[in-house]
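Novice: Pasted the sequence and its predicted model underneath.
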Amino acid sequence: MATHTVGIVMNGVTGRMGTNQHLIRSILAIREQGGVLLPNEDVIMPEPILVGRNEKKLQALAEKHGLSRWSTDLDQCLKDPANTIYFDSQTTRLRADSIKKAIKYGKHIYCEKPTATDLHSALELAQLAREAGVKNGVVQDKLFLPGLIKLKRLIDSGFFGHILSVRMEFGYWVFEGDWQPSQRPSWNYRKEDGGGMIVDMFAHWRYILDNLFGNVRAVSSLGATHIPKRVDEQGQSYTCTADDAAYATFELDGGIIVQCNSSWAVRVNREDLLTIQVDGTEGSAVAGLRDCKTQHRVNTPRPTWNPDIPNPFDFKEQWEYVPDNQVFDNAFKVQWEAFLKHVVNDDPFPWDLLEGAKGTQLSELALQSWHERRWVDVPELKI
C-alpha cells in the first residue's frame, strides 16, 4: 500500500462556503478518515495550503484546524511542485484570472461555479486547461445530495414513464441587514461585484437539468430586484443593483417543460429550501435536499373540484417516501473524493470546466431573455 500525498492550493476558503463545505467537511474530513482509498488499497492524502488576501483570517483558520501551511502569496504556492491541485472558491469576479495563472503553472484545476463572470471567459478557461493538458473539474454539489440521488434512482428505473414537466421552487427570505444581520454577503446583491440570482443559481439549475432530465434547449426568464436597499457588513445602507429573484421556464430535450422560481425574497411554505417536482405519465415525485417522495399512477387519488365544501383530502399524506438504502456522505466531500481519484488514478470525472461554462451560458441567455422579453434558444456549447 502506497500513500499519494496531493498538495492543494485552496484559495478563498476563509469565506463561509469555502470554510465549512470545502475545508472542514471535505478536505479535513478526508484527512480525518485516513484519506481516499483506491481499489489497489493505495491511499490519496490531501495536503492543503490555505491562500488568501487576509493574513489574520488565514492564520486564525489554519491554527483553529491544526494546519501549518497558509500564505498570502499565490504565485509562490503555485511555484511549489508539491502542490499539484489549485482550488478556487473566491468571489466570481476574481476566479478566472487566478485559474489562468494556475494553469500556466501546470496545476490541475478544481473550482466553484460560476467559473467566470461571462461565457467568453468561461470558455477560455476550458480551452486553456485542455491545451495545457491539466485535469479540471467544477463543483456541482447538488448532484450528490441524497434527495437528488434518490430522484436519479427513480429516473433510471423508468418510474416516471415519459417525463412531462418539472417544477422547481428555491429560496428563502434573506434579511435586509437592518434589524437582523443578513445570511448572505452583501456582494451577492451588487451586479458590479458579480452578484445576482441568475448569475449565482442558474449555474446550478443547468447541471441539475442537464444531468437528470435532458439538455436545456431554450429559456424564458424574468428577473426582479424585489428588495431595492440592504445594509452591508459594516452597517452601511447600499442600493441593490443585482436581481434577487428570477422566474424562468426552460424547454429540455424531449419536450420536457421546467418551471423554476428562485427568490431571496420569499418566505418558505414548503418542505425544503429547494423542492423539485417531477410529473410523468406513470408517476410523480417531489425531491428536496435529502428526501424524495413518490406517487405512482395506481396510487393517484381522484380529487374533485368543489369549493363549496371543506377539502376532504390531505394531499401530502398520499405520497410515499423513497428509502435511503445507503449511507449518504457530504455532497461536497463526495465530489472532492471523485476529483482526487481523477487526478491520481485517472478515474472518470465528467464535470469539467466546459460543463461549468454551460452554467454561465445559461445565465447569460436568461439575462438576455429578461432584457429582450422573449424566448432564447440555448445552442450546443463546444470548444
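Specialist: Sure thing, it's come through.

Novice: Could you use CA atoms for every contact and neighbour count after this?
Specialist: Will do.

Novice: Now stretch 263-277: buried residues?
Specialist: By 16 or more other C-alpha atoms under 10 Å, the buried positions in stretch 263-277 come out as 263, 264, 265, 272, 274, 275, 276, 277.

Novice: can you redo the residues you listed as a markdown table with distance to residue 374?
Specialist: Listed next are those as a markdown table, based on distance: C-alpha to C-alpha, whole Å:
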| residue | distance to residue 374 |
| --- | --- |
| 263 | 21 |
| 264 | 24 |
| 265 | 24 |
| 272 | 31 |
| 274 | 26 |
| 275 | 26 |
| 276 | 25 |
| 277 | 25 |
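
Novice: Farthest-apart pair in the residues you listed, please.
Specialist: 265 and 277 (21.1 Å; C-alpha to C-alpha).

Novice: just to revisit the earlier point, which of the buried residues of stretch 263-277 fall in helices?
Specialist: Residues of the buried residues of stretch 263-277 located in helices (DSSP state H): none.

Novice: hmm, who's touching the lengthiest helix in the chain?
Specialist: Identified as the longest helix of the chain according to DSSP H is helix 353-372. Residues outside helix 353-372 that contact it (C-alpha atoms under 8 Å, 6 or more residues apart in numbering): 113-119, 122-123, 125-126, 136-138, 198-199, 202-207, 219-223, 248, 375-376, 378, 381-383.

Novice: try it against this one:
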Amino acid sequence: MTARIPVGIVLNGVTGRMGYRQHLVRSLLAIREAGGVALKDGTYLWPEPVLVGRSEAKLRDVAERHGLTEWTTDLGAALARPDVSIYFDAQVTSEREKAIGLAIEAGKHIYTEKPLATTLHGAIELARAADAAGLRHGVVQDKLFLPGLRKLKRLVDGGFFGQILSVRGEFGYWVFEGDWQSAQRPSWNYRAADGGGIVVDMFPHWHYVLEQIFAPVTAVTAHVTTHIPRRWDEQGEPYEATADDAAYAIFELEGGVVAQINSSWAVRVNRDELVEFQVDGTHGSAVAGLRGCRIQPRAATPKPVWNPDLPVSHSFREQWQEVPDNEEYDNGFKAQWEMFLRHVAEDAPYTWDLWAGARGVQMAELGLQSAREGRRVEMTELDR
C-alpha cells in the first residue's frame, strides 16, 4: 500500500461561502477523494482538516455532512495542536491580519485568501514575520488558474500578440439591494468598517492577473464610487452602504502596456462571461473570460469601415476564432492547494507568497488614494 502522510490544516472561516465551497469541498475533500497529493518520493500527502469558525452549530453541521470530526470555535486551541502544520484563512477581511499573526507565532505555515490585510502596513508586517520565522507562505490567486486566462497566458508566452498595446477588462454584475430580492453577496462587503469595498476585494485580483500574465504595474489612476448607497442585510434590515461598489481604473504596466479595468456590483451583464479581458497587440487580439478565449490574428483581421448611414450586415463576434482547450483544466482552487502542499512538503516552486499578497493590497490602497486625491499614483517596490 502506498504510504500516506497526514498533514493537519486549520481552516478558519470554513462556514463561509468561499471557505466551504471552494477550499473545503472542491479542494481539500476533492484531494482526499483523489487519494491525496502525490510527492516525488512516491508518498501521498493526506489533508486532515481542522474546522474553525464562530458558530458551533454551523461547524458541527459541516463536519457531520462530510464525515469530519475535528472542529472548534477556539482558534488558539487549534493552533496549539502539534499535528497541525498549516493555517488557512478564509474569514472576513477585517479578522484576517490578527489570526494570521497568531498562526505565525504558533509556527504554522500560512496559506490565505486575499486580501492579505486591510492595510499595506499590516500586510508587510505579516510577510516579514513569516519570513523571519522561516515559514512557507502563500496567497490564493485563483484567477490565474481559470481556463480562459490560462489560454490567454499561453498566447502571451507563445508571442501571439507581437507587441502588446493594451488590456481592457470588464468585471461585475448586478448585486440585488436586498429589499425585494435577497443579495448574492454578504452585507459586510458593503461596509467599510468590516473591510468591504470592491477596490479592496478586486484590485488584488487585478494586480496578480496583470503582473503574472503581462507585466508589473507601475502606476494607478482610479475613480471609485458607491452607486447604491442603501442596501438591506441578511435579516432584512436596511443599512448604509459605506464601501465602494464600483471602480473605474487605468493601470500602467512596464513596457508601456495600458490596462483599463472596470469593476462594478451595480452593472447588468451584457457580455459572454462575468469577467472578460480584451488584449490588443500589433500581431493579434484576444478576448478571454472565465473559460473561453477567442482570437483575431493580424492576417485575419477584417477591414471595418465607419458608416452610420447603413445597417451592419455582419456579426463582429463571428469574426473571431475560439482557442482550443488542448488540456484538461482542474478546479483552480484545488490546483493551487496541491501546489502549496507540495511547496510545504518538498520545497516545490511556489510564486505567490505573502509578498505577492502585500503587493495586491498596495495596489488597492493606491487605487483608493488615486480616487481620493484625483490623481495618478505611482507604484513603488516594497521594502522587505
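Specialist: On my side now, so go ahead. All values derive from a computational prediction rather than experimental measurement.

Novice: Any chance of a PyMOL selection covering the buried ones in the contacts of helix 353-372 of structure 1?
Specialist: PyMOL command restricting the contacts of helix 353-372 of structure 1 to the buried ones, with burial defined by 16+ other C-alpha under 10 Å:
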select buried, resi 113+114+115+116+117+118+119+122+123+125+126+136+137+138+198+199+202+203+204+205+206+207+219+220+221+222+223+248+375+376+378
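
Novice: In strands only, show me the contacts of helix 353-372 of structure 1.
Specialist: 136, 137, 138, 219, 220, 221, 222, 223, 248, 376 (DSSP state E).

Novice: Dump those residues into a markdown table; add distance to residue 65 of structure 1 as well.
Specialist: Converted to a markdown table, those look like this (distance: C-alpha to C-alpha, whole Å):
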| residue | distance to residue 65 of structure 1 |
| --- | --- |
| 136 | 27 |
| 137 | 26 |
| 138 | 25 |
| 219 | 44 |
| 220 | 46 |
| 221 | 43 |
| 222 | 44 |
| 223 | 41 |
| 248 | 42 |
| 376 | 48 |
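
Novice: Pick out the most distant pair among these.
Specialist: 136 and 222 (32.7 Å).

Novice: In which helix or strand does the residue in structure 2 sticking out farthest from the centre reside?
Specialist: Distance from the C-alpha centroid of structure 2 peaks at residue 309, with 44.8 Å (C-alpha atoms, centre = their mean). Here residue 309 of structure 2 sits in a region with no helix or strand, counting by DSSP states H and E.

Novice: Tell me the counterpart of it in structure 1.
Specialist: Matched to structure 1 by TM-score structural alignment, residue 309 of structure 2 sits across from residue 308.

Novice: Quick check: the gap between that match and residue 34 of structure 1.
Specialist: Residue 308 of structure 1 is 64 Å from residue 34 of structure 1, where distance means C-alpha to C-alpha, to the nearest Å.

Novice: ditto for residue 260 of structure 1
Specialist: 41 Å.

Novice: okay, these two: which has more neighbours?
Specialist: residue 260 (19 against 13; other C-alpha atoms under 10 Å).

Novice: residue contacts, that one?
Specialist: 167, 168, 169, 170, 247, 248, 249, 250.
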